[in-house]
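Student: Test case, fold it:
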Amino acid sequence: MNARAETRPSLAGLAERYLLALAPSPVPAGIANDTSGPLDPTGLGGQIAAIARNPSQRDSRLLALQSAFGFGDPELLAAALAYRVETDPYFAHQIARFQEPLGKGHILIGFLASAFGLDDAGILELAGGGAVASGLLDVGTEDAVLCERGLVMPQAMLAAVGGHPRKESFANPLDPLSVKFAPAQRDQMADLSTWLSGGTGRVLHVANADREEALAFAHQLAARRQEEPVVIDSAAPAPPAWLHLRRALPIISVDLGVGEHWSFPQQVCAHTPCIIVSGLDGKIDCARPIRTWQGGALDCHEREQVWQDWGYPAAEAVSLANRYRQGAGAIARAARSMESQADPGCAIAHTTPALDLLAQRCKSADIPEDALIATPDLRDSLRQVEQRILLRERLSDNLGPALTARYRPGVRALFTGESGTGKTLAASWLSARLGLPLYRVDMAALSSKWIGETEKNLSQLLSAAETSDAILFFDEADALFGSRTDVSDSNDRHANAQTNFLLQRIEDFEGIALLTTNSRDRFDSAFVRRLDAILEFPLPDAAARRQLWLSHLGDHHSLTGADIDILARELDLAGGHIRNVVLGAAIRARIEERAINRADLFSAIADELEKLGRATPEIFPTLES
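Tutor: The predicted structure follows:
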């Protein structure tokens, strides 16, 4: 017995005793470390059973893998030898001498077969049985016949079998995400955890537009099962034996678009449960038992419970739950942000990371009431939209079944009017009053020449807005939601199919969408029917223009009331053009460090009218003098 011998019978020692029957004379020093007594006549099974009664930790892990993956006793002993060869350089050198003239340090399949008395079927089992299929062993890549190829234990399995956990390239540990779920969601988590344990290779599909919430659900489910959540790539999956020893729960993240299918590879995680995380679009094809959990927006009572779990008093939790329609993930981000933000609205604006990739967040501003110059009818309509948004979740309460059966809490409003009539300002005004972030949608970024990409981008955008309770602002939306055309070729058919999808998706949208256009006639009639409100933004009359001039000029100017009356009466300009004129005049005044005067306005008005292609009115000489 050599100096490296173990103090108890081991699997590697038992395997060495079988190799001794093939050893040359004299036996190379250091080959056998457990040679006392003859081999047990009952065969491998009885001898392994004796070792299993008091195994070392390493042997205990190998025995657990044999039980889990059902490989034979020769494979078990081959794995024990492979581990020792890789971790004991002296032993590896002696094995190479033992296997002369081939002289390889790895245990050759042919020598193992001879030692254990295996026939050709046994050789094939060593080379492709459960130990190799589970990833515990690999067959060497030598350019040789099968019997002269070695059995190798990969480094990841060496670390796992030896009890030395380390980070592997095929599995990224999932960091804990601080998300508090509603009680009903925690009950669903417990039920799904039990279901995953009810059979081999079961799959849970977590479908959620909020990726952080989905991963947090997977992480907490793994913690409930006392397993380590790891993100793996289905194209290069983790070895099943590694997953088993690490008590790891594999998570596969899939990005699917509208109408896309993803087939779950049958060979991935065949012996362990698995979680697939995806958005709400697409379909998972899986021949194994699968269940789906879909997160997203919570009802008002559930949101109240989650806010209280974050430490907010009951009254404040009720207020937040009623005002913001969000899921557990968005509430978690808001609660963390509110630790450093006094204003809930500012905190809510920082809860939309997915939207930041798909749209442009508009700068939040406290817009005073008198900054929005609108007719009484238009102002009333804007307040109606505001109330519709505030009441959207309980608006259908106690109403008839014909309405409640198809009611969705989404709000879709169209602002129509000439350029510069205040549509964008009205959207910002609503955002400020509601305390919700406003995102301008870049139509060019959404649209794609590739079939299906536009639909995928829009669907991801709408899903992200739903879960975060942000307002989407589609400027010049007729570019995306325009009228369908007569079909004359395949391009027309694709364009109409895209429009049909957009119409259906915007109808099912449960968030807030504000759309603008210069003319409602550019929209498909079917789309117009799906809108909750259409607000006309008329060109301002003289009285409204006077208010616009005063609102934009402020107090730092030398114009008289009569000057402003002339501007309002004689210059037919919308609010956007008045803004441009005042900014142009302000440049001239700031250069000379004085207040805005008539000459500044005269020059700025001339520039704006020239840009619009309009003639200079006769009021200019009067104004200039």
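
Student: C-alpha from now on. contacts and neighbour counts both.
Tutor: OK.

Student: Distance of the most centrally placed residue in the chain relative to Asp255?
Tutor: In the chain, the residue lying closest to the centroid (C-alpha atoms, centre = their mean) is Arg211, at 2.9 Å. Per C-alpha to C-alpha, to the nearest Å, Arg211 is found 11 Å from Asp255.

Student: want to put them side by side, so please do this one too:
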Amino acid sequence: MALLGAECTALVREDVVIDAHQGYPDQREAWDSLGERMRAHVAGEGASRLLGVVGLPEASYWLVQLCTAVEVYPEAAAAVSIIAEDERLSLVTPVVFARLLRAALGIPFAQALREAIPGGTAERLGLVERAEPAANRPLSQQPLRLTAAELAAALGDEPASDKGTLSVRREPPSAGTGFARAFVQGAAELLRERGVLCIRAASSRAGRQLALDLASYRGESALLVTAGEELVEPAEVWRLRGGLAIVDLSLAAGARGFSEAWVQRLARHQRPLVVIAPWSTVTFELATVDVEGLDPQARLRVWSLGLGDESRAAGLASRFGVNLEEVRAAVRAARDTARLEGRMEVEGDEQTLAAEVMAQGARRMGRVVSRLRTNARIEHLIVPPAMRQALEDIVAWYRAGPRVRGEWHLAERSPLGRGLSCLFAGPPGTGKTFAAQCLAGTLGLNLYRIDLSQVVSKYIGETEKALHRIFEEAESGHGILLFDEADALFGKRSEVKDAHDRYANIEVGYLLQRLESFEGVSILTTNLRNHIDPAFVRRLAFILDFPMPDARTRRTLWEQSLPPRERWEPSLDLGQFVERFPLSGGNIHNIGLAAAHLAAARADGSLRTEHLVRATYRELEKNGMPRSRESFGPLSTHLPGR
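Tutor: The predicted structure is shown next:
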């Protein structure tokens, strides 16, 4: 088109002026032949596949093609310079483009010009851009050029945002699907017919899995774009090609500018397009598929696809409800770990893969939780026999969960209460938090302590949003949620006297609902059991009351908190401390640690009675407990200066 236009321009006598609105009246046979080839090209699949958009006007398509030709072929750049009659200009101008399109395709000059001046579709989509706009040139004479991202795509490189702000995760297609194939097929048909499909997901993890399944069913890669608090630019999504575009809006519901109109704008020029949005916020008038979580069969299929071995997948699927994207990441990380350790086998055994899933989960939990690292087990906990039996029952309940829900299908009878929620109540220092650590260590799970300062927000709705993210992430099975001092979050609802009370009650109501539907393990600890909202009680599988330790238990706690017995001074008698000070396990642990430091500071490193006395006095002082000479009795002689 450019060369033919340059040839016609060169043949025009200098004393003849041809109206640009008429294109080129000469060499009509050549122009008609070219026009037929161009229309045949647009009618084929090549045009839509190249641009990756639907609804792009034909004129804009040829504008992008002409700008590409100028970049790739020097003779095309020279040709547009001849047409523009300006040897300094080797880029396409709107007038040059409109004249060529009028001659080749008969498109009205004004219509073609409208697509090339500022605000045209191709420029709005970020396919072309203005090249050094000049104030002394008409808009129709402002030169256009292809954007760097489009040029890279035309040359066969991976598409990217020219501003570098769009993060795209590319996942290759898998051999099968995680969800049932009939369900995926139905969703794929909706996507094919409508061009845009909204996945309304109770769980972002499940929504992304269905999106991956759709891409695999279509035999193409998934291009995953995750929108956060800052919404992505639609123009950057419009340029995606080489796979199924998937935009995850699960975290964008509260973002500034998020609306149905924004989603409709996103879907205007990028088709096919899959949009994942949170269940409670979607009212979009798009073809919609509702998705809950991953059931046991889907979890097994996902792990089998990720590992390529169903026998290895069974154990991991019973523990972790993750999607294929996360399984692949765990496999890659396990291989990297094996190489760093110099091991030949790089597939990763079940233990290594489980550790990688847990590590990934801990990173995703973010700043709203604190991960409590522990190697403790239930056998390390000093509690009465009945308490130990109750903790062992909790372990058995968790491990039998997949059988009860999967093989016996008891979960189908009641969709609520499928998780394991426990309440640990008792005075401070009686071992509630340590018991949670022992449970996590025994079950091989992370333990996440909820940071109330990060969760509870003064802004309406922010607390629920933070809790939703915590619960959803923990439901994948890599960790236990520990709500320390739970009465702050799970307290009794108050009488509504003002707006603050009303929204506080809404938060408690949300917690009631979310805890009931939670499928993971949650532990609530409180010093004030009577302050817990009674509505929570029936949602709890176990309620354990941690008593203050008796004399026999205190002796065991003292012995475990102190350095090895060979470090003790022969005259050291624990009996006096056990009988005189009815302390909790936490207090005894603190005393033992302080006394150990006092002993280690001495040259011989021996633990003496005076070390225990001084450490005990400081612990009593710190907690505001009685610490008179009478309470220490004969031990008071080891309190120098008091």
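
Student: so what number do they get for TM-score?
Tutor: With the length set by TM-score structural alignment, normalised by the length of the first structure, the two chains reach a TM-score of 0.79; 595 aligned residues with a C-alpha RMSD of 4.6 Å.

Student: Which element, helix or strand, includes the spatially most distant residue from the centre of the second structure?
Tutor: When distances are taken from the C-alpha mean of the second structure, Asp15 lies farthest, 68.2 Å away, according to C-alpha atoms, centre = their mean. Following DSSP states H and E, there is no helix or strand that holds Asp15 of the second structure.

Student: okay, stretch 432-442 of the second structure sits on what stretch of the first structure?
Tutor: Counting by TM-score structural alignment, stretch 432-442 of the second structure pairs with residues 423-433 of the first structure.

Student: which residues in the second structure form strands?
Tutor: 128-130, 144-146, 168-171, 196-201, 222-226, 244-248, 273-278, 287-291, 369-371, 420-425, 446-450, 479-483, 521-526, 542-545 (DSSP state E).

Student: In CSV, list those strands along with mean neighbour count.
Tutor: Compiled in CSV, those are given as follows (neighbours: other C-alpha atoms under 10 Å):
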stretch, mean neighbour count
strand 128-130, 20
strand 144-146, 25
strand 168-171, 17
strand 196-201, 25
strand 222-226, 22
strand 244-248, 25
strand 273-278, 25
strand 287-291, 16
strand 369-371, 18
strand 420-425, 23
strand 446-450, 24
strand 479-483, 25
strand 521-526, 24
strand 542-545, 17
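
Student: Save those as a markdown table, and put in distance to Val302 of the second structure too.
Tutor: Output for the strands of the second structure, formatted as a markdown table (distance: least, C-alpha to C-alpha, whole Å):
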| stretch | distance to Val302 of the second structure |
| --- | --- |
| strand 128-130 | 41 |
| strand 144-146 | 42 |
| strand 168-171 | 14 |
| strand 196-201 | 18 |
| strand 222-226 | 16 |
| strand 244-248 | 19 |
| strand 273-278 | 19 |
| strand 287-291 | 16 |
| strand 369-371 | 27 |
| strand 420-425 | 24 |
| strand 446-450 | 22 |
| strand 479-483 | 20 |
| strand 521-526 | 22 |
| strand 542-545 | 32 |
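
Student: out of the ones you listed, nearest to Ala435 of the second structure?
Tutor: strand 420-425 (8.7 Å; C-alpha to C-alpha).

Student: Give me the distance from that closest one to the chain's centre.
Tutor: 27 Å (C-alpha atoms, centre = their mean, to the nearest Å).

Student: Now that strand on the first structure. Mean distance?
Tutor: Following superposition, strand 420-425 of the second structure is found to deviate from the first structure by 0.7 Å on average (mean C-alpha distance after the TM-score superposition for the first structure).

Student: Quick one: residues in contact with that strand.
Tutor: For strand 420-425 of the second structure, the external contacting residues (C-alpha atoms under 8 Å, 6 or more residues apart in numbering) are 397-398, 432, 515, 519-529, 539-546.

Student: And stretch 311-326 of the second structure, by the same measure?
Tutor: Contacts of stretch 311-326 of the second structure (C-alpha under 8 Å, 6+ apart): 171, 178, 205-206, 208-209, 212, 294, 296, 299-300, 302-307, 350, 354, 357, 402, 475-478.

Student: Can you flag the buried ones in those?
Tutor: 171, 178, 205-206, 208-209, 212, 294, 296, 299-300, 302-307, 354, 357, 402, 475-478 (16 or more other C-alpha atoms under 10 Å).

Student: In contact with Glu418 of the first structure, which residues?
Tutor: Contact analysis of Glu418 of the first structure by C-alpha under 8 Å, 6+ apart lists 518-519, 537-539.

Student: Go again with 7 Å.
Tutor: 518, 539 (C-alpha atoms under 7 Å, 6 or more residues apart in numbering).

Student: Kindly report the same for Asp501 of the second structure.
Tutor: Per C-alpha under 7 Å, 6+ apart, neighbours of Asp501 of the second structure: Ser494.

Student: Ile252 of the first structure now?
Tutor: Taking C-alpha under 7 Å, 6+ apart as the test, what Ile252 of the first structure contacts is 231-234, 275-277.

Student: What does it correspond to in the second structure?
Tutor: Using TM-score structural alignment, Ile252 of the first structure pairs with Val247 in the second structure.

Student: The lengthiest helix in the first structure vs the second structure, mean deviation?
Tutor: Secondary structure assigned by DSSP state H gives helix 490-508 as the longest helix of the first structure. Average distance, helix 490-508 of the first structure versus aligned residues of the second structure after superposition (mean C-alpha distance after the TM-score superposition for the first structure): 1.6 Å.

Student: can you tell me what part of the second structure that helix aligns to?
Tutor: The alignment of helix 490-508 of the first structure onto the second structure (TM-score structural alignment) spans residues 499-517.

Student: which one is Ile107 of the first structure nearest to, not counting chain neighbours?
Tutor: Leaving aside its sequence neighbours, Ile107 of the first structure sits nearest to Gly150 (C-alpha to C-alpha, 6 or more residues apart in numbering; 5.2 Å).

Student: so what's that neighbour up against?
Tutor: By C-alpha under 7 Å, 6+ apart, the contact list for Gly150 of the first structure reads 106-109, 139-140.

Student: redo that, cut-off 10 Å
Tutor: Gly150 of the first structure makes contact with 82, 104-112, 127, 137-142, 144 under the criterion C-alpha atoms under 10 Å, 6 or more residues apart in numbering.

Student: Apply the buried test to those and list what passes.
Tutor: 82, 104-112, 127, 137-140.

Student: closest to Ala241 of the first structure among those residues?
Tutor: Nearest to Ala241 of the first structure among those, counting by C-alpha to C-alpha, is Leu137 at 9.4 Å.

Student: Helices - which of the contacts of stretch 311-326 of the second structure land there?
Tutor: Using DSSP H, these in helices are 205-206, 208-209, 212, 296, 299-300, 302-307, 350, 354, 357, 402.
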